[in-house]
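Participant: Sequence first, then the predicted structure, then my questions.
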Amino acid sequence: MTTSKTIRLVMPQWQGGNNPAYHFGAELLAWLAPAAHCPVITIPVSSPENNPLVSEDGIVGRTQVVAQLALAQTTIGEHAPDNIAVLGGDCLVDLAPFAYLAEKYQEGFGILWIDAHPDVMTPAQFSHSHAHVLGALMGHGDAALTAAVTRPVSGRKVMIAGLNDPTDYETGFIQLHGINTCAPEEIKAGSRHIIDWIANEKITHLAIHFDLDVLNFKKFRSVYFSNPDSDEHAYDGIGKGSLEIDEVINLIHQVNDLTKIVGLGIAEHLPWDAINMKRMLASLPLMND
């Protein structure tokens, strides 16, 4: 009897979103997660402190994200797992794990991208590479990112769930490449489109990207759009999440009954209250002796 090998990657990458808060968000996510009964590997990420980023070839922090991507690839290759759980960090943390799984499971592999945004941009549209990751997994975008992908994933093997208000570029990319999408309202109504997609595409092995900003930011406050220091109109015109936690859990449980989940990446955790509490504690007498 063969034993399936799982690893858990903790990757507190913040440069892809150009936001130091992602670093602590990933660390706290790893602390909150259930105890692991598998190897837990932390991918070293350069600290946000005194480490300003520069834009190189249209990508902010390109040197750092490319180096961290290579390290994640090497680490995964050394462990050669069957399943990978990822705790990040910005969305780009799923590039190396999902590329590895796409190569391992080939034609039966699919990606369920639970996200308010499709993450299919390139440096021509946006300089923050966390918005490039799904496009790179499909073989499109910056050469240093797509070099990690030995088997690009076809659009028909991708389902973006929870998509909200895509840009014209994103809409065009989705249509051009035949990517499947499911609006938040469809998920709330039962996710039939996603269930049919798994059956129609004969997806036997599934990787799930769970960007926490797919959640209703008015109720789950540890996401980008809940930043208490932002102006009330700072995010006007940007697609925001509207799903409840239980709706996403139910969706994942549904697909778990239909196919084998071999990848799960959780990203973009921004615990604003905990970040402010950490800063406050560090400033108090007797706390830094």
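Facilitator: Ah, there it is.

Participant: okay, CA-based contacts and neighbour counts for the rest of this
Facilitator: OK.

Participant: outside of the longest helix along the chain, which residues touch it?
Facilitator: Counting by DSSP state H, the longest helix found in the chain is helix 62-79. Outside helix 62-79, the residues within contact range by Cα atoms under 8 Å, 6 or more residues apart in numbering are 7, 13, 15-16, 43-46, 54-56, 93, 95-97, 100, 144-145, 148.

Participant: And here is the other one:
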Amino acid sequence: MPSTTTDTTPHGAHLRLLWPEWQGAGADMVGHLAPEFPLDAARRAYTVGTTVLQAVLPQNGGPVATVPVPMGDPGGELRDGIESKTVLTQQLSDALKIIKEQDPARITTFGGTCTVSVARFTSLAARYEDDLAVVWIDSHPDVDTGATDYNGYHAMAVSMITGHRDPEMSRLLPATVPADRVALVGLHDWTEDAYQHVGEWGLTSFSPADLRTSTQPLLDWLASTGCSRLAIHLDVDAVDANEGALGLGKVPDGLTGAEVNRIARDLQGAADVVATTVAEFFPRDVLHVQQVLRGFPLIGG
């Protein structure tokens, strides 16, 4: 399928990339964390979340491209410890093609699961080489691999970006970001078999408590990398679920929404932000409306 664009991107432009990828979240996990919805609707909630983000957030004034995402069920294929690997590999290839064609200096991405950051962060790593750092705001480290217990690809995003990745998919990536230039922010929920990779690979992590009153520890880390350019990823489950359940998993005791906003603004004052992702938005209220209106007169579905 061809990509959808609203304009031709001039060199150095700010591209908005819409990537409503949903296959990266393991089907069993989605069913477990969102049992109030039919599984087919819950799995595709990430596509709804992408649409909502594009509708409610300000336009950037630049071109918009959409990564084609099939809505049909891939049939639960599991290869090399990755569920739906074939369709996810094709999406990664399509996204990289769009980015290469557009050649933007900055990219804002709305997803979709956390894996929507892989193509654009590695593309910008190729563009800016050793002058790019990554701040990954997430309750989880996303450092699973095909050898760990969870088969959902969205939990492998940081692994892919830092080069600890699936060999087949890694051949597509234009570059990686060394682990010592990646900071995990808001980390406080994980599975033990993957968490060990944080220390083994040399990633820096900050718990919510570390940044509760000040962003300075993170700014000090950013200064230590020597990088002037920054890519920021936000998994919305980093926001304390006691404040609002924005993600699939309702993770309590995370950063507040105000703290996430303050951290991002402080980072913007300290570096040239060349990429921002908003991912894993699971709009439960919107899904509830969908279910209420399913089969409704003159609406159907």
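Facilitator: Structure received. Owing to the predicted nature of the structure, the values given are computational and were not obtained by experimental measurement.

Participant: so where do the helices sit in structure 1?
Facilitator: For structure 1, the helices defined by DSSP H occupy 21-32, 62-79, 95-105, 133-137, 143-146, 168-176, 184-188, 192-200, 245-256, 272-282.

Participant: Flag every buried residue along the longest one.
Facilitator: Going back to what we said before, that points to helix 62-79 of structure 1. By 16 or more other Cα atoms under 10 Å, the buried positions in helix 62-79 of structure 1 come out as 62, 64-65, 68-73, 75-76.

Participant: count of neighbours near the alignment partner in structure 1 of Asn151 of structure 2?
Facilitator: Under the alignment (TM-score structural alignment), Asn151 of structure 2 pairs with Ser127 of structure 1. For Ser127 of structure 1, the neighbour count with other Cα atoms under 10 Å is 22.

Participant: if I pick Ser127 of structure 1, what's in contact with it?
Facilitator: Ser127 of structure 1 is in contact with 55, 58-60, counting by Cα under 8 Å, 6+ apart.

Participant: Aligned against structure 2, show me the partner of His193 of structure 1.
Facilitator: Aligning on TM-score structural alignment places His193 of structure 1 opposite Pro217 in structure 2.

Participant: just how off-centre is stretch 145-154 of structure 1 within its chain?
Facilitator: In terms of Cα atoms, centre = their mean, to the nearest Å, the centre of stretch 145-154 of structure 1 is set 16 Å apart from its chain centre.

Participant: so where is that stretch in structure 2?
Facilitator: Counting by TM-score structural alignment, stretch 145-154 of structure 1 lines up with residues 169-178 of structure 2.

Participant: buried ones in that stretch?
Facilitator: Neighbour-count burial for stretch 169-178 of structure 2 flags 169-170, 173-178 (criterion: 16+ other Cα under 10 Å).

Participant: Alignment lookup: Leu18 of structure 2 to structure 1.
Facilitator: Leu18 of structure 2 maps onto Val10 in structure 1, by TM-score structural alignment.

Participant: Number of residues surrounding its match?
Facilitator: Other residues near Val10 of structure 1 come to 22 when the count uses other Cα under 10 Å.

Participant: That one is in contact with Trp31, isn't it?
Facilitator: No - between Val10 of structure 1 and Trp31 there is no contact under Cα atoms under 8 Å: 10.2 Å.

Participant: re earlier: look up how far Ala183 of structure 2 lies from the match of His193 of structure 1.
Facilitator: Distance, Pro217 of structure 2 to Ala183 of structure 2, by Cα to Cα, to the nearest Å: 11 Å.

Participant: Comparing those two, which shows the higher neighbour count?
Facilitator: Neighbour totals were compared for Pro217 of structure 2 and Ala183, and Ala183 leads with 24 against 12 (other Cα under 10 Å).

Participant: Is the more buried one in contact with Thr204, as I believe?
Facilitator: Yes - using Cα under 8 Å, Ala183 of structure 2 makes contact with Thr204 at a distance of 4.8 Å.

Participant: Can you say which of the helices of structure 1 is packed in most?
Facilitator: Comparing the helices of structure 1 by mean neighbour count (mean count of other Cα atoms under 10 Å), helix 133-137 ranks first with a mean of 27.

Participant: how close does that helix sit to structure 2?
Facilitator: For helix 133-137 of structure 1, the mean deviation from structure 2 after alignment is 0.8 Å (mean Cα distance after the TM-score superposition for structure 1).

Participant: which strands and helices sit next to that helix?
Facilitator: When contacts are defined as 3 or more Cα pairs under 8 Å, 6 or more residues apart in numbering; DSSP states H and E, helix 133-137 of structure 1 sits against helix 95-105, helix 143-146.

Participant: okay if I get those as JSON lines plus distance to Leu134 of structure 1?
Facilitator: Converted to JSON lines, those look like this (distance: least, Cα to Cα, whole Å):
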{"stretch": "helix 95-105", "distance to Leu134 of structure 1": "8"}
{"stretch": "helix 143-146", "distance to Leu134 of structure 1": "10"}
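
Participant: Among the ones you listed, which comes closest to Glu244 of structure 1?
Facilitator: The minimum distance between Glu244 of structure 1 and those falls on helix 95-105, with 25.2 Å, by Cα to Cα.

Participant: In structure 2, what range does the closest one match?
Facilitator: With TM-score structural alignment applied, helix 95-105 of structure 1 matches the range 118-128 in structure 2.

Participant: Mean per-residue distance, that stretch versus structure 1.
Facilitator: Superposed on structure 1, stretch 118-128 of structure 2 shows a mean distance of 0.5 Å to its aligned residues (mean Cα distance after the TM-score superposition for structure 1).

Participant: does Gly31 of structure 2 really touch Leu39, like I thought?
Facilitator: Yes - between Gly31 of structure 2 and Leu39 there is a contact at 5.8 Å, judged by Cα under 8 Å.

Participant: Check the separation of the first and last residues in stretch 137-146 of structure 2.
Facilitator: End-to-end distance for stretch 137-146 of structure 2, by Cα to Cα: 23 Å.

Participant: contacting residues around it?
Facilitator: When contacts are defined by Cα under 8 Å, 6+ apart, stretch 137-146 of structure 2 is touched by residues 80-82, 150, 154-159, 164-166, 184-190, 194-195, 197-198, 232-238, 251, 254.

Participant: repeat that for 7 Å
Facilitator: Stretch 137-146 of structure 2 is contacted by residues 80-82, 155-159, 165, 184-190, 194-195, 197, 233-235, 237-238, 254 when judged by Cα atoms under 7 Å, 6 or more residues apart in numbering.

Participant: Over to stretch 251-260 of structure 1?
Facilitator: With contacts defined as Cα under 7 Å, 6+ apart, stretch 251-260 of structure 1 is touched by 195, 203-206.

Participant: and those residues, which are buried?
Facilitator: The neighbour count (16+ other Cα under 10 Å) marks 203-206 as buried among the contacts of stretch 251-260 of structure 1.
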